[in-house]
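Undergrad: I'll drop the sequence and a predicted model, then ask my questions.
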Amino acid sequence: MARCPKQRKKAVIAAVSAYLELLFNFINLLLRYYEALESEQEQAVEHVSSWETPIARQLARNSFMRCIVSHGDISCTMLVRMNCRTFQKLCMLLRDEGGLRCSWNIEIDEMVAIFLYTIAHNEKNRQLQATFRRSGETICRVIKLVLRSVLKLHSILLRKPKPVLHNSDDPKWKHFKNCLGALDGTIVNVRATKENQERYRNRKGTIGMNVLGVVDQNMEFIYCLAGWEGSAHDGRVLRDALIRPNGLKVPRGYYYLCDAGYSNCEGFLSPFRGQRYHLKEWGGRRPRSPEEIFNMRHSTARNGVERAFGILKMRWAILRETTWFSTKMVTKIVNACYLLHNFIRGENGADVFERLYVDEDPDEETEDVDEDLILHIQPTVEWSDFRQNLAQELWAARSWITS
């Protein structure tokens, strides 16, 4: 039986209503999808509105670079950890000696600023994009180029060891004739892969890299060995440094000061165990034996390497915080930080970070004696007697009167 026109009209209206409702729901769903996508893009790049045109990007870059090179030493030191003059000199050194070259759209000074800002503040790639108005690919490429150029300055920036002379009047070092400096190890946090985490886990439970550093009397680095796992003992790292082709050179008759974690053997003078050693343990009290006065003098001189590590980590945040770089990349960055530390101390004169870290101020080439080097760590009776005799000399020459 055929429907009447009135029933057919109601059926058509119901069908059209259902179709329109379905279309409306689809459009509403589509709009919500695009709103969510747009919101995600805005969160990923917060400053996208200021990057919209090449002119705006270039103006922002020029403004940031003026903060480094034109707004005074305070802002320059805050951003790249050195004053304006030192920054310009580093750029020229990397160009002339490191082989760093600019590209068609980025100058050398901006490349160096990106690298220094990265290691000084431990910024991630996304934050660097927002700061320098550059793409992520450009940031990665520039960091690798500048890092390679800094490492090429190894022979220029690493200091030559200078022994303490017999007529030295340095109150900290004059007691240790023929001493070349002090050495110690430190831990730099790394992001190891899951299968390597146990190897890099140190005794404190953190994931880190064991780094050996050797400094002279002026707290400038003579040698650095990075890359060992945090679980490796300091003595094992030192043995590796001695047998490497371009490793640590210790001529016979000379020595370095080291803490009790190392063996007291030829070339490496460690303190007496079981006696007060660290300066905070004395509390203004005077030594009561030759061993104690030796430990006090030893701690006063060797404290330079601990202060050097403290200044280094205060200057470069990438060494005191876990970074997003790979372990292999961190090894290269650690070596670059040591070289830049020497460069800044040589050029800046007064080190701002040294004044922030310590209250006291702690120079020159010397001859290299390479014919008879110490290659093994082995405690001997002769070296123990040398330490004991030196302790007796310090005790006999003490400047205060005992009862």
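TA: Now that the structure is in, tell me what you want to look at.
Undergrad: going by C-alpha atoms from here, please, whenever you check contacts or count neighbours.
TA: Fine.
Undergrad: following the longest strand seen in the chain, which helix or strand shows up next?
TA: Under DSSP state E, the strand in the chain containing the largest number of residues is strand 179-189. Sequence-wise, the next helix or strand downstream of strand 179-189 (DSSP states H and E) is helix 197-200.
Undergrad: show me the strands in the protein, by range?
TA: Using DSSP E, strands in the chain cover 179-189, 208-215, 221-229, 255-257, 268-269.
Undergrad: switch those strands over to TSV; also include mean neighbour count and distance to residue 356.
TA: Shown next, in TSV, are the strands of the chain (neighbours: other C-alpha atoms under 10 Å; distance: least, C-alpha to C-alpha, whole Å):
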stretch	mean neighbour count	distance to residue 356
strand 179-189	24	20
strand 208-215	24	20
strand 221-229	23	20
strand 255-257	23	25
strand 268-269	24	30
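Undergrad: ok, which of those strands comes nearest residue 335?
TA: strand 221-229 (6.7 Å; C-alpha to C-alpha).
Undergrad: biggest helix in this structure, by residue count?
TA: The helix spanning the most residues in the chain, taking DSSP state H as the definition, is helix 5-44.
Undergrad: which helices and strands does that helix pack with?
TA: If you count contacts as 3 or more C-alpha pairs under 8 Å, 6 or more residues apart in numbering; DSSP states H and E, helix 5-44 packs onto no helix or strand.
Undergrad: just the buried residues of it, please?
TA: Within helix 5-44, no residue counts as buried by 16 or more other C-alpha atoms under 10 Å.
Undergrad: can I get the strands of the chain in CSV with distance to residue 200?
TA: Converted to CSV, the strands of the chain look like this (distance: least, C-alpha to C-alpha, whole Å):
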stretch, distance to residue 200
strand 179-189, 9
strand 208-215, 5
strand 221-229, 5
strand 255-257, 27
strand 268-269, 26
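Undergrad: those strands: which one's closest to residue 17?
TA: Of all the strands of the chain, strand 179-189 sits nearest to residue 17, with 64.7 Å by C-alpha to C-alpha.
Undergrad: orientation of that closest one relative to strand 221-229 in degrees?
TA: If you take axes from the mean of the first three to the mean of the last three C-alpha atoms, to 10 degrees, strand 179-189 sits at 30 degrees to strand 221-229.
Undergrad: check it against this one:
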Amino acid sequence: MRNPALETWGDYDRDDPYPLFALVRAGGPVHEVTLADGHRAWLIVRHEEAKAALTHAGLSKDMHAALARDGAVVAEGLPGPAFARHMLGVDPPDHTRLRRLASAAFSRPRMAALRPRVQGIVDRLLDDLEAHGDVVVDLVKGFAFPLPFTVISELLGIPESDRDHLGSWFTTLLAPSSAPEPPAAAVSASESIVRYLVELLASKRDTPGEDLITDLVNSADRDDALSEQEVLSTIFQLIVAGHDTTTSLIGNGTVALLLHPEQRDALVADPGLVPRAIEEILRWDAPVQHSTFRYTQQDVAIGGTIIPAFAQVIISLAAANRDPGRYADPETLNISRADTSHLAFGHGIHHCLGARLARLEAEIAFTTLHGRFPTMRMAVPRSQLRWSHGDGLVLRGLHELPVILAPQGGPLASDHPA
């Protein structure tokens, strides 16, 4: 019998989707689905097939070409198609050109040089939270969000005086919503972001800085290597990818560790476990649950299934990362797991450009947070936490995470791991 969830894929329990992922994965590697908004697509859920699809030459990322051919596909690229001309929405040679122009900002030497600044931001944010004493604080609002948002803002060259407004607009734009159309507040936030980025480009032309936006503007104006749409799209994509996924990684990872106290205690006792713990958290509860859309350019054979030409394809990275055909005991969090490979950052030419930055921020965040507050507890049971996201299928993160950093007395509310 066909799983009814396949008829409304995306309209499932975001708080604990993994039992559904396991059920669908057991039914086969590839499934034809109807998305919650009524569009048809093909879903890939097993590791071997997912990895193959992420590098398949017959799958295109160019949604502009797909839309021109078939208006029934789903257009990505908030806040609209005008901002969708970034490296995640094009194929080579455009992808190669766009990625090369941004890649220097995320090189290994640049990340090493950034480490002291990230540590300083982490320390300041935790100082601010610690001032609240033993009251409940929201770890997302006070730590997991502002850390990566501050770092990516500094890399891009967004003035400090503008960050509160810009951050609030992105929070509104990406807030959970069950409405079929974007809420008025999200539309307004989207318009504000567009206006701001257009004005920011103009200001960088007048007053260049030593930042990535200035580099992109110079490439557009001097070398004619970027169109205005590509510059705006790239900046937007880097802001979203540069903060939102890391926010979710820190939030999801903190919950995972608090629900597995013996593993958290081991990490506190030996901070050298943090890098491996991050890889296991990325595998076990990936912030990016599904890849961004692909589109078949001809009939494509994956996992014994022929996906017809000009069909939309989504890859469940989260389902693939718990595939028992690839991992031993995949449903169990094990921060000492020897095999640290996963698909949480994708694979192939679209592998996450900011993976080094995300790992750097997460390493410093987890080491400092859990080392400084070894008795931190969740202030609510796990069953009261809510995972959802306004962007639809792709991202999954906490809207808030109430914790007490240094509780007086015994353990606080918690549940068994889901």
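TA: Cool, the structure landed. Since we're looking at a predicted model, the values are computed, not measured.
Undergrad: give me the TM-score for these two chains.
TA: Aligned and superposed, the two chains score 0.27 in TM-score terms (TM-score structural alignment, normalised by the length of structure 1); 163 aligned residues with a C-alpha RMSD of 6.2 Å.
Undergrad: ok, back up a step: run the angle between the longest strand of structure 1 and strand 208-215 for me.
TA: Using the same axes, to 10 degrees: strand 179-189 of structure 1 against strand 208-215 is 160 degrees.
Undergrad: what's strand 179-189 of structure 1 packed up against?
TA: Using 3+ C-alpha pairs under 8 Å, 6+ apart, strand 179-189 of structure 1 sits against strand 208-215, strand 255-257, helix 290-315.
Undergrad: TSV please, covering those and showing distance to residue 241 of structure 1.
TA: Output for these, formatted as TSV (distance: least, C-alpha to C-alpha, whole Å):
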stretch	distance to residue 241 of structure 1
strand 208-215	9
strand 255-257	14
helix 290-315	17
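Undergrad: buried residues, the longest helix along structure 2. List them.
TA: Longest among the helix segments of structure 2 by residue count, using DSSP H, is helix 228-258. Neighbour-count burial for helix 228-258 of structure 2, with 16+ other C-alpha under 10 Å as criterion, is recorded at 228, 230-258.
Undergrad: would you mark the buried spots in the helix or strand immediately after that helix in the chain?
TA: Remark: after helix 228-258 of structure 2, the chain's next helix or strand is helix 261-269, criterion DSSP H and E. Under the neighbour-count criterion of 16+ other C-alpha under 10 Å, helix 261-269 of structure 2 has 263-265, 267-268 buried.
Undergrad: against which helices or strands is helix 261-269 of structure 2 packed?
TA: helix 228-258, helix 355-372.
Undergrad: where does residue 283 of structure 2 fall, secondary structure wise?
TA: helix 274-284.
Undergrad: tell me what angle that helix forms with helix 261-269.
TA: 150 degrees.
Undergrad: contact partners for residue 274 of structure 2?
TA: 267, 363, 366-367 (C-alpha atoms under 8 Å, 6 or more residues apart in numbering).
Undergrad: tell me which two of the residues you listed sit farthest apart.
TA: 267 and 363 (11.6 Å).
Undergrad: looks to me like residue 313 of structure 2 is in a helix.
TA: No. Per DSSP: H, G, I helix; E, B strand; the rest coil, residue 313 of structure 2 lies outside any helix segment and is strand.
Undergrad: looks like it contacts residue 300 (just checking).
TA: No. Applying C-alpha atoms under 8 Å, one finds residue 313 of structure 2 not in contact with residue 300, separated by 10.6 Å.
Undergrad: more neighbours, those two?
TA: residue 313 (25 against 20; other C-alpha atoms under 10 Å).
Undergrad: residue 33 of structure 2 versus that one, what's the distance?
TA: 10 Å (C-alpha to C-alpha, to the nearest Å).
Undergrad: shared neighbours, these two?
TA: 41-43.
Undergrad: now intersect the residues you listed with the strands, please.
TA: Using DSSP E, those in strands are 41-43.
Undergrad: what about the helices in the stretch 51-200 of structure 2?
TA: Applying DSSP state H, counting those that start in this stretch to the stretch 51-200 of structure 2 gives helices spanning 63-69, 94-103, 108-130, 139, 146-156, 163-173, 184-206.
Undergrad: could I get those as a markdown table with mean neighbour count and distance to residue 404 of structure 2?
TA: Listed next are these as a markdown table, based on neighbours: other C-alpha under 10 Å; distance: least, C-alpha to C-alpha, whole Å:
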| stretch | mean neighbour count | distance to residue 404 of structure 2 |
| --- | --- | --- |
| helix 63-69 | 16 | 45 |
| helix 94-103 | 16 | 39 |
| helix 108-130 | 15 | 10 |
| helix 139 | 25 | 9 |
| helix 146-156 | 21 | 18 |
| helix 163-173 | 17 | 23 |
| helix 184-206 | 16 | 31 |
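Undergrad: reformat those as a markdown table; add distance to residue 21 of structure 2.
TA: Below are those laid out as a markdown table (distance: least, C-alpha to C-alpha, whole Å):
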| stretch | distance to residue 21 of structure 2 |
| --- | --- |
| helix 63-69 | 26 |
| helix 94-103 | 31 |
| helix 108-130 | 34 |
| helix 139 | 28 |
| helix 146-156 | 29 |
| helix 163-173 | 27 |
| helix 184-206 | 30 |
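Undergrad: any idea which of the ones you listed gets closest to residue 359 of structure 2?
TA: Using C-alpha to C-alpha, those put helix 108-130 closest to residue 359 of structure 2, at 9.9 Å.
Undergrad: okay, the angle between that closest one and helix 355-372?
TA: 30 degrees.
Undergrad: so which elements touch helix 108-130 of structure 2?
TA: For helix 108-130 of structure 2, the packing partners by 3+ C-alpha pairs under 8 Å, 6+ apart are helix 146-156, helix 355-372.
Undergrad: which one of these lies nearest to residue 320 of structure 2?
TA: When those are compared (using C-alpha to C-alpha), the closest one is helix 355-372, at 18.6 Å.
Undergrad: how big is the angle separating the helix holding residue 283 of structure 2 from helix 228-258?
TA: Using the same axes, to 10 degrees: helix 274-284 of structure 2 against helix 228-258 is 100 degrees.
Undergrad: where do the helices sit along structure 1?
TA: Counting by DSSP H, the helices of structure 1 are 5-44, 54-69, 73-80, 84-96, 108-121, 125-132, 136-151, 154-157, 197-200, 234-243, 290-315, 327-348, 352-357, 381-396.
Undergrad: in the second one, what's buried?
TA: For helix 54-69 of structure 1, the buried set under the neighbour-count rule, 16+ other C-alpha under 10 Å, comprises 57, 60-61, 64-65, 67-69.
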